[in-house]
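I'll drop the sequence and a predicted model, then ask my questions.
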Amino acid sequence: MRMLQLSLVFLFVVSVHQAGAVELITYDPLSTICFPESNYTANSTYQHNLKSVLLSLSSNISGFATAAVGQGPDKVYGLAVCRGDLSAAECQNCTADAAAMIQQRCSKSKSSTMWRLSCELRYSSKNFMGTVDTNFFFLTNVNNATDPVLFNQQMKALLGNLSAAAANSSSMFASGQIQYTDFRVIYGAVQCTRDLSSANCLNCLNEAVAFIPYCCAERQGAVVIGATCSIRYELYPFLKGSAVGLQLPSPSVAPPTSRSKNTGTAVIAVAVLIPLVLLCILIFGLILWRRNSRKTSQTPVNRDKEEVDGPELLGFNLLSIRAATNDFSESNKLGEGGYGPVYKGTIDGKEIAVKRLSNKSGQGSAEFKNEVRLIAKLQHRNLVRLLGCCMEDGEKILVYEFVPNNSLDRVLFDREKGLPLDWATRLKIITGIARGLLYLHEDSRLKIIHRDLKPSNVLLDNEMNPKIADFGMAKICGMDETQGNTKRIAGTYGYMSPEYAINGNYSLKSDVYSFGVVLLELVSGRKNTSFNIDADGDRDLLNHAWNLCEENRPLELVDKALGESYDQNEALRCIHIGLLCVQEAIVDRPTMSSVGLMLGSTSVTLPAPHPPAFYVGRRSRHEAISLSYSTEQSEDQTLNLMQSSSSNAVTITELQAR
């Protein structure tokens, strides 16, 4: 299976007017990515060079332009490209608007890209000229093709011919059309940035076409956009003027007209047979209903699943799921989240968990398809296993392995109904979650950012092994990609990293931040958001942990329910790792591979942590603190926490109410 390379996902909507014309309704710009790993300071040499680059691009562009200004680390590289059907004036206007917007949206970012339907603007402190980038985002038409097999055959033939034409063209742009049926035509356009070689352009376009089955299968139209190339196809002309006039030959497939020749005969035959067919269907349906009603259990049936495919999955019929869950009875209900309720069920003597999409849920079909496609490809002992899915009668249902000990939040925070967690079990859960995240970030076939790690999304099996669940908000990254940006911020406050909660910037380090919060909750037995400033003196668990460490009282963070039955050195090390994970600066947080080493070896030296994000301190200045402790257990051991002499300044950020 081809590796998905997905940055962001958007949808565009088409509306059909009385005259039959189709109008594209979208937002401008389509997407902006501000890479947060490096920033410039106001009025710096880099900012002056950037303004010169953007002015040069917007003033001198005629379809395509590049610019480079400055020397050394202050050098700025820029590129702008307009859609091939735009006039020189339209291209200049589009680029000038993008240059103004990108400075507002990506203030102080040293590397940014903005896409509009008509142009793209890109700049960076690194020279990206001539390099192919095959990370794509996409937009799809909301309507499906009436004959998807024929449509995909014709569409791929069209895009293949256009890709070859663009790669060999000086403009690196090609558009054309191909007959779909007697009355419908597929229009297409492809384009590369002109800094690419002919071979690299063709390679980029081929990757974009190969991406279509993973994003846009069976859709009447789609746009696949990357930094160095893009493709688009529709059942209506979307370019200006005569830009679509390139008529490409039809591929050597069964001609569409041969299908229409028999239309009249088929219509007559159907009209004659309708009453008989309806009667047969009715009789057959009654027979099936009586047969199913006598069965005490139902078994899953393998079948094609609309919009979801994968050889690892079973398709469950709705009747079997209703029988397994006693028609979604309250007595079988395990819990409910933003997605919808989860029920316990039994099929063929095997316990299952059934997750049912709520009609009132803020999440929907996109998250459902995302979760199915993701989990079907992931196999790890610390990830919940998806058994199958069901999409019938408007229902969207996921069927998982049943995990008997419920979710971590119920076990950890519900003192009456939860299970007692000794220190060894807590450490086992911490280590298991870390392994699951490491698999998602580095070891799986897909690089996954979960984006919603929290105790309610960690399930515990009968041996208290943790299993990460709920991938509805997850994002797939390319193998060389570690971050992205989204306008739709989805997740749970208290577990979201500051850069994601405020600006929509997510990365692998966003999951690291969430892991740090969960780790400190496991150590303390308290929710991050359970604090009352007046009563507790701290606004959240992260501030509480930091202040205790500053005051040489870190072991007071440990859950009182543990008493003295825990390893103090292990607890101190976990607190230290947790504080490293929740630091405000992305670059200061460790990777999950580093976290795994820290948890697995006491010989690894841990760096001094800086204050957590949204830290409100009790002193006028806060720097990194040094936590030193013995790796050997001793009854009279003391913890030495001293204020570091480091001169590193720490930014104190207030999270405003939203």
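Okay, I see it.

please count neighbours and contacts with C-alpha atoms only from this point.
Noted.

ok so residue 65 is a strand residue?
Yes - assigned with DSSP: H, G, I helix; E, B strand; the rest coil, residue 65 falls within a strand.

would you quantify the distance from residue 22 to residue 432?
Note on residue 22: its distance to residue 432, by Cα to Cα, to the nearest Å, is 51 Å.

who has more neighbours, these two?
Between residue 22 and residue 432, counted using other Cα atoms under 10 Å, residue 432 has the larger neighbour count: 21 against 15.

whichever strand or helix holds that one packs against which elements?
For residue 432, the host element (DSSP states H and E) is helix 423-438. Helix 423-438 is packed against strand 466-468, helix 508-524, helix 592-600, with contacts defined by 3 or more Cα pairs under 8 Å, 6 or more residues apart in numbering; DSSP states H and E.

included below, for side-by-side comparison, is a second structure:
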Amino acid sequence: MRRRSSLVHAVLLAVAAVALPLAAGQPWPSCGTGGTYAANSTYETNLLDLISALQGNASSSPTLYASGAVGSGGRDAVYGVMLCRGDLSTSDCNDCGTRAGQDVGRVCNRTRDAALVYNQCYVRVSDADFLAAATNNSGEVALMSSTNITRAADVRAYDAAVVSLLNATVRYAVENSTRMFATGQRVGSDPGFSDIYSMAQCSPALSRPLCRSCLDGLVGQWWDTFPVNVEGARIAGTRCNLRSELNQGTFYTGQPMVVLRADGLAPAQGPAPAATTGGKNNSASKVLVIVVPIVAVAIVAATSFCIWNVRRKRRSRKAEHFSELDASEDLESVKSTLITLASLQVATDNFHESKKLGEGGFGAVYKGLLFGQEVAVKRLAKGSNQGLEELKNELVLVAKLHHKNLVRLVGFCLEEGERLLVYKLGAKQTT
């Protein structure tokens, strides 16, 4: 690959002139301009100690990530992060840290600020405390392959296919992965690019809404950063990274987590559009093969009716309070309507005050955009038994969704102590 590198807190710079083979090119470095350190100096000792610590902590962490600092401040303090690819084994992550320790001084001529990109991991060290900027994807390194799509007729469809796959992969990483990591593949029969592969990953230091924002930003700048006909590209930074390729090779292991089937997708006419983060291109011709959080309402209604019937019989035998255990058992039967907390945080801008529609005894109601649909999210007050009782009752009543006096319940969420009910917006909401 050849490199378009952005220095610390800076914009992407020009593409390096030399194209390097994939294996021989590693690491792909971004070397800062803020000064160097001497061999056998205190700074070098601290630097190597830090990389060793990052190596051990990342390879032993469930998230394959570590950050930290060595030194008491001043000129000899070193700050760093290490993030291994989400599908790596512990030993492979550890090996990547070993390589970083061997390469850091050599490839950047002992530059104090250096980012090293490998197929297996991303490592950055600096004498500046970049860790304090929690949402800044500084230290970005932009890479691209030296081969291009050669037929002009393929380029427009290729650009749209890449953006569509990147968006699907980003969504899966944010909403469905514990490591905020996802791999993807687009399968089609288009001339010149039948298969496209992708990867998206965030540092676990980010919340899921911030991860989504970081990755969406990379998708948005994709075709502003790279030529529209480049066959493979990648942007790696301290907070998130994104990649697409036409050749999987050692790109990731195992089966893709996301598959887009776009056979028969034909190049459209006219000039190539600017890239967007909407992921709506050619939506009629692709099917996203991932677990969908909401199934057909008819299935939900039938399942909920069974729950209601069982609960009615229980009450006829013995009157009892609705305990937390009872709620868990009942809600397990309708888990097909479960919506992830991350999805609702993204939909409501993390329950931002500007999204609030109202507030009452059971909690607040927020306006949101969930999977392209406007919704109202009722956030029940934590620790409220009344809120839990209302949650149970409303899930039972979903069996009567077609009644003119009932709102349409889209789904619910029970994560991290939250109790959230999601309605189709437009119906009257009571709080």
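Everything's here; your move. Note that the structure is a prediction, hence the values are computed from the model and not measured.

quick one: TM-score?
Put the two chains on top of each other and the TM-score (TM-score structural alignment, normalised by the length of structure 2) is 0.50; 249 aligned residues with a Cα RMSD of 3.5 Å.

which stretch among the helices and strands packed on helix 423-438 of structure 1 approaches residue 138 of structure 1 most closely?
helix 508-524 (21.6 Å; Cα to Cα).

secondary structure element for residue 125 of structure 2?
Going by DSSP H and E, residue 125 of structure 2 is in strand 121-126.

next: residue 411 of structure 2.
Assigned by DSSP H and E, residue 411 of structure 2 falls in strand 409-415.

and the helix or strand just after that strand, what does it pack onto?
Counting by DSSP H and E, the next helix or strand C-terminal to strand 409-415 of structure 2 is strand 418-424. Contact analysis of strand 418-424 of structure 2 by 3+ Cα pairs under 8 Å, 6+ apart lists strand 373-380, helix 385-396, strand 409-415 as its packing neighbours.

buried residues of the one helix or strand residue 204 of structure 1 maps to, list them for me.
Secondary structure assignment for residue 204 of structure 1, by DSSP H and E: helix 198-215. Under the neighbour-count criterion of 16 or more other Cα atoms under 10 Å, helix 198-215 of structure 1 has 198, 200-209, 211-212, 214-215 buried.

any idea which helix or strand comes after that helix?
In N-to-C order, the element after helix 198-215 of structure 1 by DSSP H and E is strand 222-226.

what's the angle from whichever helix or strand comes after that following strand to strand 222-226?
Counting by DSSP H and E, the element after strand 222-226 of structure 1 in chain order, helix or strand, is strand 229-234. Counting by axes from the mean of the first three to the mean of the last three Cα atoms, to 10 degrees, strand 229-234 of structure 1 lies at 170 degrees to strand 222-226.

can you list contacts of strand 229-234 of structure 1?
If you take Cα atoms under 8 Å, 6 or more residues apart in numbering as the criterion, strand 229-234 of structure 1 is touched by 155, 159, 186-193, 201, 204-205, 208-209, 220-225.

and the angle for that strand with helix 198-215?
Per the same axes, to 10 degrees, the angle that strand 229-234 of structure 1 makes with helix 198-215 is 50 degrees.

how about the helices in structure 2?
For structure 2, helices defined by DSSP state H occupy the ranges 42-60, 90-107, 152-176, 208-220, 222-225, 297-317, 324-332, 341-347, 385-396.

for residue 236 of structure 2, find the nearest of those.
helix 208-220 (9.4 Å).

packing partners of the closest one?
Packing partners of helix 208-220 of structure 2 (3+ Cα pairs under 8 Å, 6+ apart): helix 152-176, strand 195-202, strand 240-245, helix 341-347.

if we use 6 Å, what do you get?
Packing partners of helix 208-220 of structure 2 (3 or more Cα pairs under 6 Å, 6 or more residues apart in numbering; DSSP states H and E): none among the helices and strands.

quick check: buried residues in that helix?
Neighbour-count burial for helix 208-220 of structure 2, counted by 16+ other Cα under 10 Å, picks out 208-216, 218-220.

re earlier: so which of the buried residues of helix 198-215 of structure 1 comes closest to residue 139 of structure 1?
Closest approach to residue 139 of structure 1 among these (Cα to Cα): residue 215, at 8.5 Å.

for the closest one, which non-adjacent residue is spatially closest?
Nearest non-adjacent residue to residue 215 of structure 1, counting by Cα to Cα, 6 or more residues apart in numbering: residue 138, 7.2 Å away.

what sits against the one you found?
9, 223-225 (Cα atoms under 6 Å, 6 or more residues apart in numbering).

pull out the buried members of the residues you listed.
Neighbour counting by 16+ other Cα under 10 Å classes 223-225 among the contacts of residue 138 of structure 1 as buried.

now the residues you listed as a markdown table including distance to residue 550 of structure 1?
As requested, these are exported to a markdown table (distance: Cα to Cα, whole Å):
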| residue | distance to residue 550 of structure 1 |
| --- | --- |
| 223 | 53 |
| 224 | 51 |
| 225 | 49 |
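
for residue 267 of structure 1, state which of those is nearest.
Of all those, residue 223 has the smallest distance to residue 267 of structure 1: 35.6 Å, by Cα to Cα.

would you confirm that the closest one contacts residue 139?
Yes - counting by Cα atoms under 6 Å, residue 223 of structure 1 does reach residue 139; the two are 5.1 Å apart.

number of residues surrounding residue 311 of structure 2?
Neighbour count for residue 311 of structure 2, taken as other Cα under 10 Å: 13.

those strands in the stretch 101-250 of structure 1, which residues are they?
Along the stretch 101-250 of structure 1, the stretches classed as strands by DSSP state E, counting those that start in this stretch are 112-115, 119-124, 136-140, 173-179, 185-192, 222-226, 229-234.
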